[in-house]
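Enquirer: Turn this into a structure:
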Amino acid sequence: MRKCLLLVAALGVMGGLAVAAELQSGLAKGEFVPAFFVCDVTGPAKGEELCYRCKYGDRPVVTIFTRVMTPEVTQLAKAIDGVVAKNEDSRMAGFVVVMTEDPDKVKSELTAAAEKAQLTKVPLTTFKGSDGPAAYKINKDAEVTVMMWVDGAVKVSKGFAKAKQLDKAAIDTLVADTKQILD
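Expert: This is a model prediction of the structure:
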């Protein structure tokens, strides 16, 4: 009986982890990607408010929406930075959007993260408001949402309840998912 209870408990925990990993956040596959404005903190338009969605147009784009800038998010940004660098011929682009009520408060943290990770292709930006752009349907329970689009339509949208879920396997999967916007 004890073994049966342990098995049921283990399956319950594993089921809970699977649900956490499959958090729906962001626009659904096929949905149109609307314009929104961010403040560029580390990129080529440093200090300016702009619409990277508009600037990148129909190009293949990876956008990381996050409420926290953790080492895991920085590692994901670094991995995407590498993919963007390798796919310059495809005009691939990417950017990170930190959604916060106080953008000025996180600017030094973003600058330090970009320098430490040696990001050269993926600018770190801020969006005023912890909910993110309303039209993007960012789940309030997601610390991180990754969306990939090309030709103005979403191809990949994945939410993570906690940034700590961005382990090597999750990052490798997201890097592999970029093929969906490059093919």
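Enquirer: drop to CA atoms for contacts and neighbour counts, all remaining ones
Expert: Will do.
Enquirer: excluding its backbone neighbours, what's nearest R53?
Expert: If the residues on either side of it in the chain are set aside, R53 comes closest to A35, at 5.6 Å by CA to CA, 6 or more residues apart in numbering.
Enquirer: Same question for S157.
Expert: S157 sits nearest to M147 (CA to CA, 6+ apart), 4.4 Å away.
Enquirer: residues contacting the one you found?
Expert: Going by CA atoms under 8 Å, 6 or more residues apart in numbering, M147 touches 26-27, 62-65, 154-158.
Enquirer: can you pick the most crowded of the residues you listed?
Expert: In terms of neighbours by other CA atoms under 10 Å, the contacts of M147 top out with V62 at 30 neighbours.
Enquirer: That one and V13: what is the separation?
Expert: According to CA to CA, to the nearest Å, V62 and V13 sit 32 Å apart.
Enquirer: Report the distance from stretch 33-53 to the chain centre.
Expert: 15 Å (CA atoms, centre = their mean, to the nearest Å).
Enquirer: Kindly report the same for stretch 110-127.
Expert: Per CA atoms, centre = their mean, the centroid offset for stretch 110-127 relative to its chain is 13 Å.
Enquirer: One more sequence to fold, the one below, so I can look at both together:
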Amino acid sequence: MRQLVSLALALAVLSPSFASAEELKSGLEAGKGIAPFYVTKTVGAEDDGVPCGKNLCYRCKNGARPQVMVFTRSTDEKVVALVQKLDEQLAAHEDAQLRAFVNMLGDSKDAATDSVKKLASISKVKLVPFVVPNEFENGPEDYGINPKADITIILANDEKVVASHAVAAAKDLDVDSVIKDINKMLN
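Expert: Here you go, the predicted structure:
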């Protein structure tokens, strides 16, 4: 009996370390509606008609168009790769009116602003706007962003979630899987 209790205790302690990045729940589930939330545009997408420093609802500006909302706490190279791929997707799917924007989360608005400027500078993209949500610590409350998620990505079309991706550590992000879901959403 003592061995059984020891085994159960060991499994309980070790099991979280075996959970895959795919199992992290963060963000809205497929089929859910996407509510408005406000952000401050910090940098990027110079031709989208929104001046830097403006507070607006990008989700609303994008309307029912297909869109990718990235919520990140990281400037990791995987996030940079994702943003660069998103920029390519925006150019490739201009006819489908694909939209995207990157929300930087942080402990303070200043820290999030500094991080998003760094991410924009490193990624060197042209079409993606970089923003800081008014609810900068964890994103919009009704979006269910997990505080343990380094990155949460929500793909939506017709104002409903089509797919989402989340990882606890940015290094675990499968950029190709996100791009595959974008293409699936558009076809």
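Enquirer: what's the TM-score here?
Expert: Between these two chains, after superposing, the TM-score reads 0.84 (TM-score structural alignment, normalised by the length of structure 1); 169 aligned residues with a CA RMSD of 2.1 Å.
Enquirer: buried residues in the longest helix belonging to structure 1?
Expert: Across structure 1, the longest stretch assigned as helix under DSSP state H is helix 2-21. Within helix 2-21 of structure 1, the residues that qualify as buried are 20-21, counting by 16 or more other CA atoms under 10 Å.
Enquirer: ditto for stretch 51-64 of structure 1
Expert: 52-53, 56, 58-64.
Enquirer: Specify the local secondary structure of the residue nearest the centre of structure 2.
Expert: The centroid of structure 2 falls nearest to V70 when counting by CA atoms, centre = their mean (2.1 Å). On the three-state scheme (DSSP: H, G, I helix; E, B strand; the rest coil), V70 of structure 2 is labelled strand.
Enquirer: What helix or strand is E135 of structure 2 located in?
Expert: If you go by DSSP states H and E, E135 of structure 2 is not part of any helix or strand.
Enquirer: all strands of structure 2, in order?
Expert: 39-44, 55-56, 67-72, 99-104, 129-133, 151-157, 160-167 (DSSP state E).
Enquirer: for those, which one sits closest to E88 of structure 2?
Expert: Closest to E88 of structure 2 of the strands of structure 2 is strand 99-104 (CA to CA; 11.1 Å).
Enquirer: Quick one: average offset of the closest one versus structure 1, please.
Expert: Its aligned residues in structure 1 lie a mean 0.5 Å from strand 99-104 of structure 2 after superposition (mean CA distance after the TM-score superposition for structure 1).
Enquirer: That strand packs against which elements?
Expert: strand 67-72, helix 77-92, helix 109-123, strand 129-133 (3 or more CA pairs under 8 Å, 6 or more residues apart in numbering; DSSP states H and E).
Enquirer: just to revisit the earlier point, give me the residues contacting the longest helix of structure 1.
Expert: 159-161, 165.
Enquirer: okay, the residues you listed in JSON lines with neighbour count and distance to I171 of structure 1 next?
Expert: Listed next are these as JSON lines, based on neighbours: other CA atoms under 10 Å; distance: CA to CA, whole Å:
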{"residue": "G159", "neighbour count": "25", "distance to I171 of structure 1": "13"}
{"residue": "F160", "neighbour count": "23", "distance to I171 of structure 1": "12"}
{"residue": "A161", "neighbour count": "20", "distance to I171 of structure 1": "15"}
{"residue": "Q165", "neighbour count": "18", "distance to I171 of structure 1": "9"}
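Enquirer: residues touching A45 of structure 1, list them.
Expert: Contacts of A45 of structure 1 by CA under 8 Å, 6+ apart: none found.
Enquirer: ugh, wrong one, V73 of structure 1
Expert: So V73 of structure 1 contacts 66, 163, 166 (CA under 8 Å, 6+ apart).
Enquirer: let's go with 7 Å and repeat that
Expert: A163 (CA atoms under 7 Å, 6 or more residues apart in numbering).
Enquirer: what residue of structure 2 matches up with it?
Expert: V73 of structure 1 maps onto V79 in structure 2 when the alignment is built from TM-score structural alignment.
Enquirer: Next: E49 of structure 1.
Expert: So E49 of structure 1 corresponds to N55, using TM-score structural alignment.
Enquirer: which residues touch the residue nearest to that match when sequence neighbours are not counted?
Expert: Spatially, and ignoring its direct neighbours in sequence, N55 of structure 2 is nearest to T40 (4.3 Å; CA to CA, 6+ apart). Going by CA under 7 Å, 6+ apart, T40 of structure 2 touches 53-56, 131-133.
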